[in-house]
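**Q** this one's sequence-less:
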């Protein structure tokens, strides 16, 4: 198969970490705390890691009563694929540091910064049945594809989430359920030697650089990128980029035929 696709580009590890941080599934492990609910979590545009937890919960109580005024903690965010896959976990992010209550005179500003990236309903309960905590970040580790990458906290806080993070899930679900022809065209961009009879190709991810596909087979699975001709920088640029990709794939398929 003749390929005219450009070299594969992918977001940086810090960008990927900030994108995973936008996912809703989070858990906290802290010294002396057996378990605690996270009502909502966010990394603000300025890179501040904030948690909303029950005010009467074990975690909030442990933070308030900590001798040094803060508590060693690990926040783990799990990124699940938006379509049904045999192995649905795409990535995990571990944010380590020290949890402390947001001071009363900073709570309103911190809540507004939180709401700017995630307008969670739990913010309305802050000061009543919920408490806002801030993680003083010491270590960032991103787990992907069976490996881990350590990221400097400064790089994490300076990075931005992927510009398509808000529309990725709906776009992939729509592709998977309603556009078998387009999915077949994306499959045609995978090197033939990577595919065997009976292999199933599913949409795995979408970011500014292009699509990620999951090849599921009896041998396990393999992930591959199909890049846009030019990385996109906004949701508005997604439609034209996908159109150009599909047109290029159709031309290649006609040449192959």
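**A** In hand now; what should we look at? What you are looking at is a predicted structure, and each value in this text was computed from that prediction instead of being measured.

**Q** When you work out contacts or count neighbours from here on, use the C-alpha atoms and nothing else.
**A** Noted.

**Q** so where do the strands sit in the stretch 51-200 of the chain?
**A** 71-80, 89-101, 130-144, 147-151, 200-207 (DSSP state E, counting those that start in this stretch).

**Q** For these, give me CSV that also has mean neighbour count and distance to residue 160.
**A** Shown next, in CSV, are these (neighbours: other CA atoms under 10 Å; distance: least, CA to CA, whole Å):
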stretch, mean neighbour count, distance to residue 160
strand 71-80, 21, 17
strand 89-101, 21, 15
strand 130-144, 20, 15
strand 147-151, 13, 14
strand 200-207, 22, 12
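
**Q** can you redo the ones you listed as JSON lines with distance to residue 232?
**A** Output for the strands of the stretch 51-200 of the chain, formatted as JSON lines (distance: least, CA to CA, whole Å):
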{"stretch": "strand 71-80", "distance to residue 232": "22"}
{"stretch": "strand 89-101", "distance to residue 232": "22"}
{"stretch": "strand 130-144", "distance to residue 232": "23"}
{"stretch": "strand 147-151", "distance to residue 232": "24"}
{"stretch": "strand 200-207", "distance to residue 232": "8"}
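
**Q** here comes the other one, which I'd like you to weigh against the first:
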């Protein structure tokens, strides 16, 4: 049985719900559900700097065809984005975000500007085929929800669009994969920062997540798992501050470092 993340004083230092939702929404891999459609995958998706939610879909595919033939010119739909851990875990799904609203085709005169805005946040090759095999769709957001740690939180489109994805989203996967493969001693140090009551002798510590506020670690247990947040001394604002934040965290775990 999987238990939700343990709530401790360290959880007070974590990204907001809106920030976490924006980060999950920036992950690759989205699916559309609508009338007659059940989980159709899209080629790419993005939330632009101006707050447009855009999808790239095959022009001859089910999603584009259903939107084109919608009676009112728009299609009520749900876009689901799933966030997977970048290391191999028994349960790799970390979170999901659900975006509900109405899909419409981007007008031909707006396609170029929309594709440029899309490419600024997600430079995918499928954008090169817009108008020649792929179609750009825009979603008018109505409702959003973030599912993580066994619970679901709702948020407004305004709060979602006002937030930014985590500044470490581009480096997170490489950092966690390197830590998992090459820095087991450091993981053991971070384990020492956890409440002893949470740890079993056979529990294995794995890196689960990294964001502006710190690490999320997973306790792989004989039955199920448990997730714990290990925060930095203070949030980082970009990837350049990460090395210093990790150094300070490990020094604290060691009880201090020479010269500090």
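**A** Looks like it came in fine. These numbers were taken from a predicted model, which means no experiment stands behind them.

**Q** Superposed, what's their TM-score?
**A** Once the chains are overlaid, their TM-score stands at 0.93 when taken by TM-score structural alignment, normalised by the length of the first structure; 249 aligned residues with a CA RMSD of 1.5 Å.

**Q** before we move on, back to that, residue 120 of the first structure is nearest to which of the strands of the stretch 51-200 of the first structure?
**A** Smallest distance to residue 120 of the first structure across the strands of the stretch 51-200 of the first structure (CA to CA): 12.3 Å, for strand 130-144.

**Q** between the closest one and strand 89-101, how many degrees?
**A** If you take axes from the mean of the first three to the mean of the last three CA atoms, to 10 degrees, strand 130-144 of the first structure sits at 140 degrees to strand 89-101.

**Q** residues in the second structure aligned with strand 130-144 of the first structure?
**A** Counting by TM-score structural alignment, strand 130-144 of the first structure lines up with residues 134-148 of the second structure.

**Q** Onto which residues of the second structure does stretch 52-64 of the first structure map?
**A** Aligned using TM-score structural alignment, stretch 52-64 of the first structure spans residues 56-68 in the second structure.

**Q** What residues of that stretch count as buried?
**A** 56-59, 63-64, 66-68 (16 or more other CA atoms under 10 Å).

**Q** related to what we said a few turns ago, residue 184 of the first structure is nearest to which of the strands of the stretch 51-200 of the first structure?
**A** strand 200-207 (8.4 Å).

**Q** Next, the mean deviation of that closest one compared to the second structure.
**A** In the superposition with the second structure, the average deviation recorded for strand 200-207 of the first structure is 0.4 Å (mean CA distance after the TM-score superposition for the first structure).

**Q** Report the next helix or strand after that strand in sequence order.
**A** Counting by DSSP states H and E, the next helix or strand C-terminal to strand 200-207 of the first structure is strand 210-217.

**Q** name the helices or strands packed onto that following strand?
**A** Where contact means 3 or more CA pairs under 8 Å, 6 or more residues apart in numbering; DSSP states H and E, strand 210-217 of the first structure is packed against strand 200-207, strand 220-227.

**Q** For the last one, which outside residues touch it?
**A** Read that as strand 220-227 of the first structure. The contact list for strand 220-227 of the first structure, computed with CA atoms under 8 Å, 6 or more residues apart in numbering, reads 5-9, 186, 189-190, 204, 209-216.

**Q** tell me the angle the helix or strand just after that strand makes with strand 200-207.
**A** Note on strand 220-227 of the first structure: by DSSP H and E, the next helix or strand toward the C-terminus is helix 238-256. Put simply, helix 238-256 of the first structure runs at 140 degrees to strand 200-207, going by the same axes, to 10 degrees.

**Q** starting at the chain centroid, how far to helix 238-256 of the first structure?
**A** Per CA atoms, centre = their mean, to the nearest Å, the displacement of helix 238-256 of the first structure from the mean C-alpha position of its chain is 27 Å.

**Q** Against which helices or strands is it packed?
**A** Counting by 3+ CA pairs under 8 Å, 6+ apart, helix 238-256 of the first structure packs on helix 180-188.

**Q** Direction-wise, compare the helix it packs on with helix 238-256 and give the angle.
**A** 70 degrees.

**Q** picking up where we left off before, make TSV from the helices and strands packed on strand 210-217 of the first structure and add distance to residue 94 of the first structure to it.
**A** As requested, those are exported to TSV (distance: least, CA to CA, whole Å):
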stretch	distance to residue 94 of the first structure
strand 200-207	20
strand 220-227	22
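
**Q** Residue 145 of the first structure: which of those strands is closest?
**A** Among these, strand 220-227 comes nearest to residue 145 of the first structure, with 8.6 Å by CA to CA.

**Q** give the contact list for the counterpart of residue 207 of the second structure in the first structure.
**A** When the first structure is aligned by TM-score structural alignment, residue 207 of the second structure is paired with residue 203. Residues counted as contacts of residue 203 of the first structure (CA under 8 Å, 6+ apart) are 83, 172, 175-176, 183, 211-214.

**Q** quick one: which of those is nearest residue 145 of the first structure?
**A** Of all the contacts of residue 203 of the first structure, residue 214 has the smallest distance to residue 145 of the first structure: 11.6 Å, by CA to CA.

**Q** how close does that closest one get to residue 205 of the first structure?
**A** For residue 214 of the first structure, the distance to residue 205 of the first structure equals 9 Å [CA to CA, to the nearest Å].

**Q** again with residue 93 of the first structure
**A** Taking CA to CA as the measure, residue 93 of the first structure and residue 205 of the first structure are separated by 16 Å.

**Q** With residue 77 of the first structure instead?
**A** 17 Å.

**Q** now residue 86 of the first structure
**A** Taken as CA to CA, the span from residue 86 of the first structure to residue 205 of the first structure is 15 Å.

**Q** Same question for residue 218 of the first structure.
**A** Remark: distance between residue 218 of the first structure and residue 205 of the first structure (CA to CA) = 21 Å.

**Q** Mind jotting down where the helices sit in the stretch 1-150 of the second structure?
**A** Assigned by DSSP state H, counting those that start in this stretch, the stretch 1-150 of the second structure shows helices spanning 17-25, 62-68, 111-121.

**Q** from these, which stretch is densest packed?
**A** Greatest average neighbour count among these goes to helix 17-25 (a mean of 23), per mean count of other CA atoms under 10 Å.

**Q** so where in the first structure does that helix end up aligned?
**A** By TM-score structural alignment, helix 17-25 of the second structure lines up with residues 13-21 in the first structure.

**Q** which residues are in contact with the matching stretch?
**A** With contact meaning CA under 8 Å, 6+ apart, stretch 13-21 of the first structure is reached by 42-43, 77-79, 91-93, 142, 149, 151, 155-156, 159-162, 165.
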